[in-house]
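>>> based on what follows, work out the 3D shape:
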Amino acid sequence: MTAETVLSNARILLEDEIVAGSVLLRDGAIAAIDTGPSARGEDMEGDYLMPGLVELHTDHLEAHYAPRPGVRWDKTAAIQAHDAQVVTSGITTVFDCLRMGSDEDGGFALGEMRAMADALSNASGDDRLRAEHFIHLRCEVSTADVLDHFLEFEDDAQVRLVSLMDHAPGQRQFQTMEQYTLYYKTKRGLSDEAFALFVDRQRALSDRYAAPHRAAIAAACAARGIAVASHDDATLDHVEEAVGYGVRLSEFPTSIEAAKASHGKGMSVLMGAPNIVRGKSHSGNIAAKDLAAFGVLDVLSSDYVPLSLIHAPFVLAAEVEGVTLSRAIAMVTATPARTVGLDDRGRIAPGLRADLARVRHGGGDARAVPVVRSVWRQGKRVA
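From the prediction side, this is the model:
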């Protein structure tokens, strides 16, 4: 039996324009787009109708699973809570970050993230989830056991993205000791002596492991056709290294020079949506709006606040000259989907998946928090 739904009287966000009209959904896909008013179907009351958001980098599942130091929540319950929050933020495709590699600064025991991935697969199979979930492995290449963690996923088809990270002092995100001291010494409450020892250990680990682990993981991803992301690139040398590893996504570059070079090499440059909403980076690096103004911002990620992914495009369109709302929404829909090879979603066009979000936004205040009123995944209402 053919299943049809008509969503009428909407402001439809296409990739390059906004049109008033209706969208016909048939058997889980977008069948047609009609312009003009209509008395047929469900009245969107002039709200925006946009593609379901595509989230490539969120650490939020970890926050549900490990809500306090030493606390581990039931995995299925954590997954369902996370899934509910991302869907009601308009996200229909989410890449859940699982950390690979553990050290004294944190991480998870060997087997823990493998069990989480199995719980994700089971939750999907049991029809518990409203968004579609893939896995993004965040590989801390300077840890001794990162390859052991990574090898637990060597046959997992859920893995569609892998990022190569090194958070050691003097590397990438922490180019200056001032930033590193604030982030680690203050957060951990270390004495001067204890912090000095901690820094020495982290540098030694990076010197020993980062390069060989980075190369091994990149080679494994190339063999399996998994998209690779660089992380916190700061210099032109970092960008050239990323090019050599076939990187498609430059996550959170920490300098304008690196962002421009990555964009110029054909990588999608990703920054945090919270950075847009706050107007600055939480770790003291470059502001994402600056990259947007230079025309080198391609993708936004909610990172640690799911609702920021729908909030940030409205702020960006209002506050950065030359960035239209359609272009800003593409940063959370079409471009991230293309970057990881998901060509069946991210746009409102005939033949693509009917992954959609109905969003109301108070036009009088550019910084007003949008309201996600309804969400459809493959034509089925999920929120």
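>>> when you work out contacts or count neighbours from here on, use the C-alpha atoms and nothing else.
Noted.
>>> how much space separates Phe195 from Ala31?
60 Å (Cα to Cα, to the nearest Å).
>>> next, the buried residues of the helix or strand hosting Ser124.
Assigned by DSSP states H and E, Ser124 falls within helix 112-125. Neighbour counts over helix 112-125 (16 or more other Cα atoms under 10 Å) mark Met113, Arg114, Met116, Ala117, Asp118, Ala119, Leu120, Ala123 as buried.
>>> tell me who's in contact with the second one.
Residues counted as contacts of Arg114 (Cα atoms under 8 Å, 6 or more residues apart in numbering) are Glu152, Phe153.
>>> I'd say Arg160 and Arg138 touch.
No: between Arg160 and Arg138 there is no contact under Cα atoms under 8 Å: 11.6 Å.
>>> residues shared between the contacts of those two?
Shared contacts of Arg160 and Arg138 (Cα under 8 Å, 6+ apart): none.
>>> just checking, what packs against the helix or strand just after the helix holding Ser124?
Downstream of helix 112-125, the first helix or strand assigned by DSSP H and E is strand 132-140. Judged by 3 or more Cα pairs under 8 Å, 6 or more residues apart in numbering; DSSP states H and E, strand 132-140 is in contact with strand 91-100, helix 146-151, strand 159-165.
>>> other SSEs contacting the host helix or strand of Leu300?
Taking DSSP H and E as the criterion, Leu300 maps to strand 299-301. With contacts taken as 3+ Cα pairs under 8 Å, 6+ apart, strand 299-301 sits against strand 53-58, strand 268-272.
>>> if we go to 6 Å?
Counting contacts by 3 or more Cα pairs under 6 Å, 6 or more residues apart in numbering; DSSP states H and E, strand 299-301 is packed against strand 268-272.
>>> circling back: could I get the helices and strands packed on strand 132-140 in CSV, plus columns for mean neighbour count?
Output for the helices and strands packed on strand 132-140, formatted as CSV (neighbours: other Cα atoms under 10 Å):
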stretch, mean neighbour count
strand 91-100, 26
helix 146-151, 19
strand 159-165, 24
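>>> could you also give me the structure for this second sequence? I'd like to compare it with the first:
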Amino acid sequence: MSELAISNARVVLGDQVIEGSVLVRDGIIVEIDTGSVAHATDFEGDFLIPGLVELHTDHFENHYRPRPGVTWNAIAALQSHDAQVAGAGITTVFDAVRIGSDPDVGDITADVRAMVEAVAEADADDRLRADHHIHLRCELPTPDAALHFEEHCTNAIVGLASLMDHTPGQRQYTTLEHYIGYYQKKLRMTDAEMAQFITDRQAEHDLYADNNRAAILKRGQEIGLAFASHDDATTAHVDEALRDGMSIAEFPTTMEAAKASHAGGLAVLMGAPNVVRGKSHNGNISAIELAKAGVLDVLSSDYVPFALMQAAFLLPERAEEISLQQAIAMVTSRPAAAAHLSDRGEIAIGKRGDLVRIRRRPGDVPVVRGVWRQGKRVS
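Reported below is the predicted structural model:
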């Protein structure tokens, strides 16, 4: 029998913050009290929150491809990524792995296989601090997205898939000017080259997107996989997501789409960097605006792991409509529920002892002082 006893903590529960103690036995929370417990670690008034649940981070891919044209050993890349997410208080993470090859990235079949197999192998070998799952990020306007999906969707480590379409002129890039402004400099193209690039991407959408969407949805629903829509901009997009059984609306780009998604029962997910920066990096709707309107459900670190913790503590200061416990729920219990993980995401009797100790003064960046996964210290 193993035990973790904590006292003198500000314990963030689902509906309140209490000063008290928590006891974890054999990885499960068995006691929560406003008093103290014997032989406990004194938290000195620090916050105790549930381990964060991250549904969409590209960070593993960034470690695997640290430079253009460079790929790293997948296990080493994963362990580097894992150390950073655990150090940020993330105890459950869905590593986004792009599927679908296009001229931007070339044939990524071998890369997808390497990353998925690395997570499965490292998990089985007990190499990882956090609990890792795979989020298949399906780029629909590509020739092999459905083939990649079929190869990997039944792997036990895969728990979530999102349907993405970054074709210029729609969704995230509702205007061609916006798309050109972002990509022309990045890709170092002349005006003529950029115009041809856009024409080619739109042709690929017409050729592949609908067929891939239908095939991926059919297969995923057969095996009970959770799905997310992505970059919904209109009520028509949301209607499509509801029709197709999505449970999450990732990064809606307009208030209209966010409100329709929330009203339809989808968990509206926005980027934590959006909260930290106070705006979207590409000029779309602000996450803080959605929070104030009562239609923000989940935050994701997206491309900066620590942004998840930072945003959870910043949000109540930037949106008075949101309490600390509500903000913490957006990075713990709500993403856990959206991913069909009922055993974690809150400090409650019978839940996993995934816990984080935080020191934070008003206005400061939070300090992660300890991370436990199922009662075992991991950071």
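>>> give me the TM-score for these two chains.
Once superposed, chain against chain, the TM-score is 0.98 (TM-score structural alignment, normalised by the length of structure 2); 379 aligned residues with a Cα RMSD of 1.1 Å.
>>> ok so, going back, Arg381 of structure 1: which of the helices and strands packed on strand 132-140 of structure 1 is closest?
Ranking these by proximity to Arg381 of structure 1 (Cα to Cα) places strand 91-100 first, at 10.9 Å.
>>> structure 1: which residue goes with Asp191 of structure 2?
Alignment note: Asp191 of structure 2 maps to Asp192 in structure 1; criterion TM-score structural alignment.
>>> what does Ile28 of structure 2 give?
In structure 1, Ile28 of structure 2 lands on Ala29 (TM-score structural alignment).
>>> I'd say that match and Ala354 touch.
Yes: counting by Cα atoms under 6 Å, Ala29 of structure 1 does reach Ala354; the two are 4.5 Å apart.
>>> more neighbours: the two, which one.
Using other Cα atoms under 10 Å, the more surrounded residue of Ala29 of structure 1 and Ala354 is Ala354, with 30 against 23.
>>> tally of neighbours for Met1 of structure 2?
5.
>>> same check, this time on Lys218 of structure 2
Applying other Cα under 10 Å, I find that Lys218 of structure 2 has 12 neighbouring residues.
>>> what do you get for Gln184 of structure 2?
Count around Gln184 of structure 2 with other Cα under 10 Å applied: 16.
>>> Glu104 of structure 1 now?
Glu104 of structure 1 has 9 nearby residues by other Cα under 10 Å.
>>> pipe the helices and strands packed on strand 132-140 of structure 1 into CSV and attach distance to Pro212 of structure 1 per row.
CSV is the format used below for these (distance: least, Cα to Cα, whole Å):
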stretch, distance to Pro212 of structure 1
strand 91-100, 15
helix 146-151, 10
strand 159-165, 12
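>>> using TSV, please lay out the buried residues of helix 112-125 of structure 1 together with distance to Thr2 of structure 1.
As requested, the buried residues of helix 112-125 of structure 1 are exported to TSV (distance: Cα to Cα, whole Å):
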residue	distance to Thr2 of structure 1
Met113	40
Arg114	39
Met116	36
Ala117	34
Asp118	34
Ala119	33
Leu120	30
Ala123	27
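>>> tell me the one among those residues nearest to Ala211 of structure 1.
Met113 (23.4 Å).
>>> now do the contacts for that closest one.
Residues counted as contacts of Met113 of structure 1 (Cα atoms under 6 Å, 6 or more residues apart in numbering): none.
>>> quick one: neighbours of Arg26 of structure 1, just the number.
19.
>>> got the contact list for it?
Ala3, Glu4.
>>> quickly note the distance from it to Asp355 of structure 1.
Distance from Arg26 of structure 1 to Asp355 of structure 1, by Cα to Cα: 12 Å.
>>> do the same with Asp166 of structure 1
35 Å.
>>> do the same with Arg160 of structure 1
19 Å.
>>> what of His64 of structure 1?
25 Å.
>>> same check on Cys139 of structure 1?
Taking Cα to Cα, one finds Cys139 of structure 1 at 30 Å from Asp355 of structure 1.
>>> with neighbour numbers in mind, choose between those two.
Neighbour comparison, Cys139 of structure 1 and Asp355: the larger count goes to Asp355, with 32 against 26 (by other Cα under 10 Å).
>>> what residues does the more buried one make contact with?
Asp355 of structure 1 sits next to Pro51, Gly52, Trp376, Arg377, Gln378 when contact means Cα under 6 Å, 6+ apart.
>>> run the last query once more with 8 Å
Taking Cα under 8 Å, 6+ apart, one finds Pro51, Gly52, Thr92, Arg345, Gly346, Val375, Trp376, Arg377, Gln378, Gly379 in contact with Asp355 of structure 1.
>>> what about the second one, how many neighbours?
Going back to what we said before, that points to Gly52 of structure 1. For Gly52 of structure 1, the neighbour count with other Cα under 10 Å is 30.
>>> is it true that Arg377 of structure 2 touches Arg369?
No: with contact defined as Cα under 8 Å, Arg377 of structure 2 does not count as touching Arg369 (11.0 Å).
>>> roughly how far is stretch 120-130 of structure 2 from the heart of the chain?
Computed by Cα atoms, centre = their mean, to the nearest Å, the separation of stretch 120-130 of structure 2 from the middle of its chain amounts to 19 Å.
>>> got a list of contacts for that stretch?
Stretch 120-130 of structure 2 has contacts (Cα under 8 Å, 6+ apart) with 75, 79, 82-83, 85-86, 90-93, 131-132, 157, 373, 378-379.
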